[in-house]
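> Sequence isn't available, so here's the structure alone:
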């Protein structure tokens, strides 16, 4: 039977899952996971995410082009992504955004394609999955220029302060929290700031995620991250809120289902 855990950000298309991808998905329910959201970062991975979502009822998909990969994006690829988004198993556009930390695509291109993909998401009324790293002010300036996002979205892997989180929420976004809320040694101040965000935002605006295979939480750091480890991120959120794990997991699931318009998934 499925439980109340939901992982709103996975990359099971990654080659690190080639040997056991099917097993991981088929064991989601026995690990207490109701469903996962498989996130594309370019056209090929968006296609793979959608294929997984079409194959397994406990998987949903998003399609889009990550800021690292927009250097290879063109209008033909965007048209192909738009066609994928017509599939009812696609519940969001993303992940899209700005990454000025690694700068793997030129910044002007990142900004251009971020805007184009935002306008696409707005036009089809789908939620947006945002990737923002060392570009929060720049991303928010663009987002605020559109006024609001009625279909909402999520600032995935959020790692900034309370004021920044409030600006996302004012636009209609949720805040995605994953493994970093469990960390203790790397940057204690950043972790405490993230816990403060979790404590002080309206609970209805929080989501739990892994970003697997990246950002493995404590106490399993050093291993490949996977959906089953979302329980550690959710436990970290629960500790910050001083709530029970069960209450937190149930609420986060409802938040995710409300944002992505996902119905309860049958136990198959």
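Thanks, I have it. Computed from a predicted model, the values in this text were never measured in an experiment.
> hey, let's count contacts and neighbours off CA atoms from now on
OK.
> Would you enumerate the residues in contact with the closest residue to residue 68 other than its chain neighbours?
Counting by C-alpha to C-alpha, 6 or more residues apart in numbering, residue 68 lies nearest to residue 104, which is 4.9 Å off, once chain neighbours are set aside. By C-alpha atoms under 8 Å, 6 or more residues apart in numbering, the residues touching residue 104 are 67-69.
> how close does residue 104 get to residue 214?
Distance, residue 104 to residue 214, using C-alpha to C-alpha, to the nearest Å: 18 Å.
> longest strand of this protein?
When the chain is parsed with DSSP state E, its longest strand is strand 90-99.
> now for that one, which elements pack on it?
strand 59-63, helix 75-85, helix 107-124, strand 128-133 (3 or more C-alpha pairs under 8 Å, 6 or more residues apart in numbering; DSSP states H and E).
> Do a quick rundown of the strands in the stretch 101-250 of the chain.
All strands of the stretch 101-250 of the chain, identified by DSSP state E, counting those that start in this stretch, fall at 128-133, 153-155, 173-177, 206-208.
> Same list (those) but as JSON lines, adding distance to residue 91.
What follows is those, written out as JSON lines (distance: least, C-alpha to C-alpha, whole Å):
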{"stretch": "strand 128-133", "distance to residue 91": "9"}
{"stretch": "strand 153-155", "distance to residue 91": "11"}
{"stretch": "strand 173-177", "distance to residue 91": "15"}
{"stretch": "strand 206-208", "distance to residue 91": "15"}
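> before we go on, here's another structure to hold up against the first:
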């Protein structure tokens, strides 16, 4: 079974002591490539550096809603410069998080919109984080009209109604570890409804570890558990379709 992890955070300190071993493990587990995703300017730079070092690692750069309040005045200019690296394939992780509200909501919205404008200008897909803000995020995305390069709603966690709305808007739904959790029937219903042609496999490592490793640090090698659960839900092996989706969205040919 060939798989891809379309959302990892290997630049984070959780992997500082054994990053090389993590990379070696995902190579051994048949992972074709990883989209490693930045959350602020500092670790977006680190994400780009990791992509330069490892052939199978590609970079998404952006400012997470949690970090919106701390952006430098010229952060868009910095992201634009970083985007010139050939391994940068998306703008993200961007969006709205009204659950934590680590940044004021109006600041989150401003930074989200500014990065959407950048993605449109650069003709790059977007990686969108949404928590307790699906209506607000949807309205912003809809107001921008169709995104030429599309995007993904990362670690999708809303209901079937929202799933269909975002798919209709042209977005993939990122499916991660929670699909394996016993009580997450809502997400399994979403996967059945939208089908394999509208989803991507991801880990969000070091977070959202799938069963049977829930409670431990997540890593790209565990994306296979996500894909196997998706296979079980849909009723046949969809791994090649998930790879095709990821290649199509991010323009990766590995």
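Happy to help now that I have it. Predicted model only: the values in this text are computed from it and were never measured.
> Now the TM-score, please.
For this chain pair, the superposition-based TM-score is 0.97 by TM-score structural alignment, normalised by the length of structure 2; 254 aligned residues with a C-alpha RMSD of 1.0 Å.
> Among the contacts of residue 104 of structure 1, name the ones in helices.
Judged by DSSP state H, the contacts of residue 104 of structure 1 include no members of helices.
> Tell me which of the helices and strands packed on strand 90-99 of structure 1 approaches residue 51 of structure 1 most closely.
Ranking these by proximity to residue 51 of structure 1 (C-alpha to C-alpha) places strand 59-63 first, at 8.6 Å.
> Where in structure 2 does that closest one align, residue-wise?
Using TM-score structural alignment, strand 59-63 of structure 1 lines up with residues 57-61 of structure 2.
> How far does that stretch sit from its chain's centre?
10 Å (C-alpha atoms, centre = their mean, to the nearest Å).
> just the helices in structure 1 please.
21-26, 43-55, 75-85, 107-124, 136-145, 162-171, 188-200, 230-241, 245-260.
> Which secondary structure elements does the longest one sit against?
It refers to helix 107-124 of structure 1. strand 90-99.
> average distance between the strand it packs on and structure 2?
Superposed on structure 2, strand 90-99 of structure 1 shows a mean distance of 0.2 Å to its aligned residues (mean C-alpha distance after the TM-score superposition for structure 1).
> residue range for that strand in structure 2?
Using TM-score structural alignment, strand 90-99 of structure 1 pairs with 88-97 in structure 2.
> Mind listing residues that contact the matching stretch?
37-39, 48, 58-66, 82-83, 105, 108-109, 112, 115, 119, 124-133, 137, 250-251.
> Buried only: go through the residues you listed for me.
Among the contacts of stretch 88-97 of structure 2, the ones that count as buried by 16 or more other C-alpha atoms under 10 Å are 37-39, 48, 58-66, 82-83, 105, 108-109, 112, 115, 119, 124-131, 133, 137, 250.
> could you give the angle of the longest strand of structure 1 to strand 59-63?
50 degrees (axes from the mean of the first three to the mean of the last three C-alpha atoms, to 10 degrees).
> In structure 1, which residue range corresponds to stretch 154-174 of structure 2?
The aligned range for stretch 154-174 of structure 2 is 156-176, by TM-score structural alignment.
> Which positions in the matching stretch come out as buried?
For stretch 156-176 of structure 1, by 16+ other C-alpha under 10 Å, it's 156-160, 162, 164-166, 168-169, 171-176.
> Endpoints of it, how far apart?
The first and last residues of stretch 156-176 of structure 1 sit 5 Å apart, counting by C-alpha to C-alpha.
> do stretch 58-77 of structure 2 as well
First-to-last distance for stretch 58-77 of structure 2 - C-alpha to C-alpha - comes to 21 Å.
> With stretch 128-136 of structure 2 instead?
13 Å.
> which residues sit against that stretch?
64-65, 92-99, 137, 151-156, 158, 162.
> which residue numbers in structure 1 go with that stretch?
Taking TM-score structural alignment, stretch 128-136 of structure 2 hits residues 130-138 over in structure 1.
> What is the distance between the matching stretch and the centre of its chain?
14 Å.
> Distance to residue 78 of structure 1 added to the contacts of residue 104 of structure 1, as a markdown table?
Below are the contacts of residue 104 of structure 1 laid out as a markdown table (distance: C-alpha to C-alpha, whole Å):
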| residue | distance to residue 78 of structure 1 |
| --- | --- |
| 67 | 14 |
| 68 | 15 |
| 69 | 12 |
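> show me what contacts residue 104 of structure 2?
residue 69.
> got it, and residue 52 of structure 1?
38, 59-61.
> Could you check which residue of structure 2 pairs with residue 28 of structure 1?
By TM-score structural alignment, residue 28 of structure 1 lines up with residue 26.
> Alright, calling it a day.
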